[in-house]
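Engineer: one predicted model, sequence on top.
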Amino acid sequence: MPTTLIAFLGACTLVAASPGPSTVLIIKQSLHSRRSGFLTVLGNETGVFLWGAVAAFGLTALLTASEMAYDVMRIVGAVVLVGFGVQALRQARRAKGTRDDAEDAWQGTQKSGWASYRGGLLLNLANPKAAVFAMSFLPQFVPEGAPHLPAMIGLAALWAIYEVGYYGLYVWFVGRLKNVLSRAGVRRRLEQVSGGVLLLLGVRMALEG
């Protein structure tokens, strides 16, 4: 059991370290404040747990079995990613001007707690790959002889909690660089980069077969 747990946490680390839309969004929101970044993490990990629970009940098999259902989710996910990307690019554009104007713009675009949480949750739930991955990932670590459903839900909860800690380090690190990132030009450039990445990821998801 301890060996299985260590292997599971190691796999969770590799999964979290792989660059993806969630990582980009978390860093983007952390540019505004640690609160926004952390609430985005909580929203994302709520999605991770929900997909794990769905996989535990075997419902994600329906998604993989239905090409139409998968394609619908893929298009929805692409729209969500493109929406976040366009939003980031607009924020960067509004931040142009004098330093004072830029600071006011960043304050005006700082999201509420619910919006940050909802953004992280929506991004995760709109990604069909997250559902398919949960179905293929979690069963590998169910201990032999253990009840399948409770074990899968427990692993999903552990996976989400672990990633809260992991992505929390990203939020903390961005917060530590506050003096540098508070410069209007630097923050605007980072918004442009994150917006462009989210936009490209959305287009790629839309074009995938």
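Structural biologist: That came through, no problem.

Engineer: C-alpha only now, for contacts and for neighbours.
Structural biologist: Noted.

Engineer: residue closest to the middle of the chain?
Structural biologist: By C-alpha atoms, centre = their mean, the chain has its centre lying nearest to residue 22, at 2.3 Å.

Engineer: list the contacts of the host helix or strand of residue 195.
Structural biologist: Assigned by DSSP states H and E, residue 195 falls within helix 184-207. Applying C-alpha atoms under 8 Å, 6 or more residues apart in numbering, the set of residues contacting helix 184-207 from outside is 21, 24-25, 28, 31, 74-75, 77-89, 91-93, 95-96, 99, 102-103, 180-181.

Engineer: hmm, 6 Å instead?
Structural biologist: By C-alpha atoms under 6 Å, 6 or more residues apart in numbering, the residues outside helix 184-207 that reach it are 75, 78, 81, 82, 85, 88, 89, 92, 102, 181.

Engineer: three-state assignment of residue 101?
Structural biologist: Assigned by DSSP: H, G, I helix; E, B strand; the rest coil, the conformation of residue 101 is helix.

Engineer: identify the residue spatially nearest to it, adjacent ones excluded.
Structural biologist: residue 95 (7.1 Å; C-alpha to C-alpha, 6 or more residues apart in numbering).

Engineer: what about versus this one:
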Amino acid sequence: MPPITKERPLSISLQETLTLLSALSLAILSPGPAIIATIQAAFAHGRERALPYGLGLATGASLWCLAALFGLAVLFRLNPALLSGMMIFGGCYLLWFAWRLWRGATQPLPAAAQGPKHGAWRGFLGGIALNLSNPKPALFYATLILSVFPRPLAGAEQAAIYAICLGTEYFWYALVAVLASTGAMRLRYFAAKFWIDRACAVAMALLGVLLILEH
């Protein structure tokens, strides 16, 4: 009678981890609504407002990672109308966001750039809302996870993947918010506020239109 052997538990290798980190980092830093909004917030309001906002954006993106792990991306593929509706809604939200940036380009900054004490919490929630307005990250995460981990994933592995993605999102958004809010960067922003805000508004509007057209 052959000896009974225990099935070897699935594990995430170093190569898989590095591949996931690299692909996700490139996606985060590529020009998109979230990274543009983080930079503009850092320029306009400084670190105390931009950092919570960036962390909110990272949290919102990580929720799409959870959605992909739980199969929401499969639901989108099975029900294209649901995805189309969310993309149209998200595109309209980005257009509204762009309109606010465009209008704010001609307005002076408030006297206290850091704002009231509750501004950090409000910025954090605003960051989550902006990233949740775009359902495309759910499909990106689903494709990324399936390509890097082409096998059934145990619950512990799913938790580890989410932790890696959340940490990566937090790291890059926090770094961008901190670097863009330095004194030298903000001085350059103040010197060209009108043009920077208008450029960010145009970029955000184009991304919104593309999101609507892609549905």
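Structural biologist: Cool, got the structure. As the structure is a prediction and not an experimental result, all values here were calculated from the model.

Engineer: can you give me the TM-score here?
Structural biologist: Overlay of the two chains. TM-score (TM-score structural alignment, normalised by the length of structure 1): 0.84; 201 aligned residues with a C-alpha RMSD of 2.6 Å.

Engineer: what are the buried residues along the helix holding residue 195 of structure 1?
Structural biologist: Residues of helix 184-207 of structure 1 classed as buried by neighbour count (16 or more other C-alpha atoms under 10 Å): 184-185, 187-188, 190-203, 205-206.

Engineer: just stretch 150-169 of structure 1 next, same as before
Structural biologist: By 16+ other C-alpha under 10 Å, the buried positions in stretch 150-169 of structure 1 come out as 151-164, 166-168.

Engineer: likewise stretch 59-72 of structure 1?
Structural biologist: Going by neighbour count (16+ other C-alpha under 10 Å), the buried part of stretch 59-72 of structure 1 is 60, 63, 64, 70, 71.

Engineer: and stretch 102-114 of structure 2, by the same measure?
Structural biologist: Neighbour-count burial for stretch 102-114 of structure 2 flags 102, 104, 105, 114 (criterion: 16+ other C-alpha under 10 Å).

Engineer: which outside residues touch it?
Structural biologist: 45, 48, 49, 194, 197, 198, 201.

Engineer: that older thread, now check structure 2 for the residue matching the residue nearest to the centre of structure 1.
Structural biologist: Alignment note (TM-score structural alignment): residue 22 of structure 1 maps to residue 34 of structure 2.

Engineer: do you know how far that match is from residue 126 of structure 2?
Structural biologist: Applying C-alpha to C-alpha, to the nearest Å, the value for residue 34 of structure 2 to residue 126 of structure 2 is 11 Å.

Engineer: could you do residue 60 of structure 2 as well?
Structural biologist: According to C-alpha to C-alpha, residue 60 of structure 2 and residue 126 of structure 2 sit 10 Å apart.

Engineer: more neighbours, these two?
Structural biologist: When residue 60 of structure 2 and residue 126 are compared for neighbours, residue 60 comes out ahead with 26 against 18, by other C-alpha atoms under 10 Å.

Engineer: so who does the aligned partner of that one in structure 1 touch?
Structural biologist: Structural alignment (TM-score structural alignment) places residue 60 of structure 2 against residue 47 in structure 1. Counting by C-alpha under 6 Å, 6+ apart, residue 47 of structure 1 touches 121, 124, 125.

Engineer: helix/strand/coil for the residue of structure 1 positioned farthest from its centre?
Structural biologist: Ranked by distance from the centre of structure 1 (C-alpha atoms, centre = their mean), the top residue is residue 145, with 32.9 Å. Classification of residue 145 of structure 1 using three-state DSSP returns coil.

Engineer: again with residue 114 of structure 2
Structural biologist: The three-state assignment at residue 114 of structure 2 reads coil, by three-state DSSP.

Engineer: hang on, the earlier thing: which ones among the buried residues of stretch 150-169 of structure 1 map onto helices?
Structural biologist: Counting by DSSP state H, these place 151-164, 166-168 in helices.

Engineer: stretch 128-139 of structure 1 maps to which residues in structure 2?
Structural biologist: Stretch 128-139 of structure 1 corresponds to residues 135-146 in structure 2, going by TM-score structural alignment.

Engineer: pull out the buried residues from that stretch.
Structural biologist: Within stretch 135-146 of structure 2, the residues that count as buried by 16+ other C-alpha under 10 Å are 135, 136, 137, 138, 139, 140, 141, 142, 144, 145.

Engineer: just the ones of the residues you listed in helices?
Structural biologist: Residues from the buried residues of stretch 135-146 of structure 2 lying in helices, with DSSP H as the criterion: 136, 137, 138, 139, 140, 141, 142, 144, 145.

Engineer: which residues touch the third one?
Structural biologist: Neighbouring residues of residue 138 of structure 2 by C-alpha under 6 Å, 6+ apart: 64, 68, 73.

Engineer: pick the one among those residues closest to residue 24 of structure 2.
Structural biologist: residue 64 (12.8 Å; C-alpha to C-alpha).

Engineer: matching residue 169 of structure 1 against structure 2, which residue comes up?
Structural biologist: Mapped onto structure 2 by TM-score structural alignment, residue 169 of structure 1 lines up with residue 175.

Engineer: ignore the last one, residue 202 of structure 1
Structural biologist: Aligned counterpart of residue 202 of structure 1 in structure 2: residue 208 (TM-score structural alignment).

Engineer: gap between the residue nearest to its match when sequence neighbours are not counted and residue 39 of structure 2?
Structural biologist: Residue nearest to residue 208 of structure 2 in three dimensions, not counting chain neighbours: residue 91, with 4.0 Å by C-alpha to C-alpha, 6+ apart. According to C-alpha to C-alpha, residue 91 of structure 2 stands 20 Å off from residue 39 of structure 2.
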